[in-house]
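[1] Predicted coordinates and the sequence they were generated for:
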Amino acid sequence: MISLYLPERTWLHGIAAGHKLIALALVSLLVAPFDNLALMAGLLLAVLALYASLGRAALRQLSLLRPMAPLLVLLLALHAWNGDIWLGVSLCLRLLAMILLANAVTMTTRMDAMMDAVEPLLRPLAWFGASPRAVALAVAMMIRFVPLLFALWESLNEAWRARTGRRGGWRLLAPFCIQTLKLSHHAAEALAARGGAPRGDTR
C-alpha cells in the first residue's frame, strides 16, 4: 500500500484528507446524472491536468489504467451493439476520470490521515459495540488497496508479456488471485504485529 503513496510532497498533500474525500464524493455525485460526451471529456482532461500538476511520479501512475482496457472495450462493444456507441464513450471517460481522481486522493493521503478523516463519521457505531477506529482502518485499507490491485495486475501482465510477447488477459486470473490472497495475508500479519486496532477504542 505504501508503494503507491507519493513520497515527494505536492500541493495536494497539503490539503486535509477530509476535504479531499468530500471533494471526491461531491464530484462523483455531480457527474453521475450526466452522460454528455463533451462534459466527460472535459472532466477527464481536468483530472489529467491535476496529475500533470503533481509531477512526473504522478503521471507515471497513469499506467495503472492498462488493466482497465478489457472492461472499457467490453463496455464500448455492448453500447455499440445497442446502437449507442457515443454513450459508451461518455461512460468510459467518466469511469476513467473517477478512477484517476480517487487514485489522486490515495496517493497524496497518508493512511493515518485517511483514518482520522473517516473515523468521526463512524462514531455512532460505538453505540452498537463496534470500534469506529477498527472500521475506519478497514475503510481506509479498502480505498488504498484499489490502486494497489491495479498495479499488481499490471506487474503480472508485464511479466507475462516479457515471457511470451503477448498480453496475459484471462490467464492472469489465477496468479492474480494468489497474489491478492498473499497481499491480504501480509497485511493481516503486519496489523497483528502492530497490535491491530485497539479493541476498546471508541473515539
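    Structure's in. What do you need? Remember, predicted model here, so these are calculated numbers, not experimental data.

[2] Please make it C-alpha for all contacts and neighbour counts, starting now.
    Fine.

[3] State the distance from residue 130 to residue 122.
    9 Å (Cα to Cα, to the nearest Å).

[4] Ok, residue 72 next?
    Counting by Cα to Cα - residue 72 and residue 122 are separated by 35 Å.

[5] Next: residue 44.
    32 Å.

[6] and for the helix or strand harbouring residue 76, what are the contacting residues?
    If you go by DSSP states H and E, residue 76 is part of helix 69-81. Contacts to helix 69-81, defined as Cα atoms under 8 Å, 6 or more residues apart in numbering, come from residues 85-89, 92.

[7] Comparison target below:
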Amino acid sequence: MSMVGLYVPPRSRRAVLHRLSAGTKLSVLLLAVAAVVASANAYVAVAAAAVAALLHPLCGLGVRPALRTLRALAPFLAVIVLFQWLAGDWTAAVRVCGQLMAAALLATMVTASTRVSEMLDLFERLARPLARLGADPRRVSLVLAMTIRCIPMVASAWRTSREAYLARGLRGRPDAMVVPVIVGLLRSADALGEALTARGID
C-alpha cells in the first residue's frame, strides 16, 4: 500500500531516504524541527527552509512535492505576514514563516519517501503500550491509515468541485462549490463504512 497522492517511488540511486526506516526518518524530523523552533532565530529558520527545499531534488524526490507543500502553505504564510506587518514585527514574520516552511518541507520528505504500510507498522509498535489500557494497536493504525487516505481525498474533491464551479462560470455562489464537496465526502464515508463492515470491522 502506498501513500495515496504523497508517496514518491524511488527513481534513482539518490533516493537514499527510501532506504531508511520510518522510525529513523520520524526521529530525525522531530529533532530537526525541535532544533529550528528552539533556536528562535530568523536566519536559522530561513536557512533550514532553504536546505529542506534543496534536499528534495538531492534525495531523488524531485521538486514537485516541495512545490505542492509550499502552494498549500501559501495562504497561511500570507495571513502570518499580514498579521506581523500590522504588528510591526517583520523579524517574527520571517522567523515563523521560515519555521513553518522548514517543518512542512521536512515532513513532506518523510511522507514522500515512506509507504503507508511502513508508517502504520511503526505506529502500531508505538501504540502497543496502550494495549494495557484496553486500546487495540491495530485499530489505532487503522484510524491513522484512514486519516492519511482522507486528506488527499478531501483535497481532490475540493479541486474537482472548484474546477467545475469555474467551468460553469459561476461567481459569488460558494454554496455551489461547497455542497457538492460535502455530498461527495458523505457518499465516500458511507462506502467506506460499508467496506469496513463487510470485513468485520466495527
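    Happy to help now that I have it. This structure is a prediction, so every number in the text was calculated from the model and none was measured.

[8] So after superposing, what's the score?
    In this superposition the chains share a TM-score of 0.75, using TM-score structural alignment, normalised by the length of the second structure; 195 aligned residues with a Cα RMSD of 3.4 Å.

[9] picking up where we left off before, now neighbour count too, for the contacts of helix 69-81 of the first structure, in CSV please.
    Converted to CSV, the contacts of helix 69-81 of the first structure look like this (neighbours: other Cα atoms under 10 Å):
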residue, neighbour count
85, 16
86, 15
87, 17
88, 23
89, 22
92, 21
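
[10] Relative to residue 4 of the first structure, which of those is nearest.
    Nearest to residue 4 of the first structure, judged by Cα to Cα, of the contacts of helix 69-81 of the first structure is residue 92 at 23.7 Å.

[11] Would you mind measuring from the closest one to residue 59 of the first structure?
    Residue 92 of the first structure is 20 Å from residue 59 of the first structure, by Cα to Cα.

[12] cool, and residue 26 of the first structure?
    Taking Cα to Cα, one finds residue 26 of the first structure at 24 Å from residue 59 of the first structure.

[13] Which of the two has more residues huddled nearby?
    For residue 26 of the first structure versus residue 59, neighbours defined as other Cα atoms under 10 Å are more numerous around residue 59 (15 against 12).

[14] What residue in the second structure is paired with the more buried one?
    Correspondence of residue 59 of the first structure to the second structure, assessed by TM-score structural alignment: residue 63.

[15] wait, what's in contact with that match?
    Residue 63 of the second structure neighbours (Cα under 8 Å, 6+ apart): 56-57.

[16] Tell me the residue in the first structure aligned with residue 50 of the second structure.
    Aligned partner of residue 50 of the second structure by TM-score structural alignment: residue 45.

[17] Report how many residues lie close to its match.
    14.

[18] Quick check: next helix or strand after the helix ranked longest in the first structure?
    Looking across the first structure with DSSP state H, the single longest helix is helix 132-164. Downstream of helix 132-164 of the first structure, the first helix or strand assigned by DSSP H and E is helix 173-193.

[19] What residues sit buried inside that next one?
    176, 179-180, 183 (16 or more other Cα atoms under 10 Å).

[20] Please name every helix or strand in contact with that helix.
    helix 132-164 (3 or more Cα pairs under 8 Å, 6 or more residues apart in numbering; DSSP states H and E).

[21] quick one: buried residues of the helix it packs on?
    132-137, 139-141, 143-145, 147-154, 156-158, 160.

[22] Could you do stretch 48-67 of the first structure as well?
    48, 50-51, 54, 58, 61, 64, 67.

[23] Just the closest of those residues to residue 32 of the first structure, please.
    Using Cα to Cα, those come closest to residue 32 of the first structure at residue 48, 19.2 Å.

[24] one step back: out of the buried residues of helix 173-193 of the first structure, which one sits closest to residue 195 of the first structure?
    Residue 195 of the first structure lies nearest to residue 183 out of the buried residues of helix 173-193 of the first structure, by Cα to Cα, at 18.4 Å.

[25] re the thing from before, just give me the closest of the contacts of helix 69-81 of the first structure to residue 169 of the first structure.
    residue 92 (19.5 Å).

[26] so what corresponds to that closest one in the second structure?
    So residue 92 of the first structure corresponds to residue 97, using TM-score structural alignment.

[27] what sits against that match?
    Contacts of residue 97 of the second structure by Cα under 8 Å, 6+ apart are 45, 77, 80-81.

[28] ok, those vs residue 114 of the second structure, which is closest?
    Looking across the contacts of residue 97 of the second structure and measuring by Cα to Cα, the closest to residue 114 of the second structure is residue 45, at 25.0 Å.

[29] List the residues that contact that closest one.
    36-37, 94-99, 102.

[30] All set, thanks.
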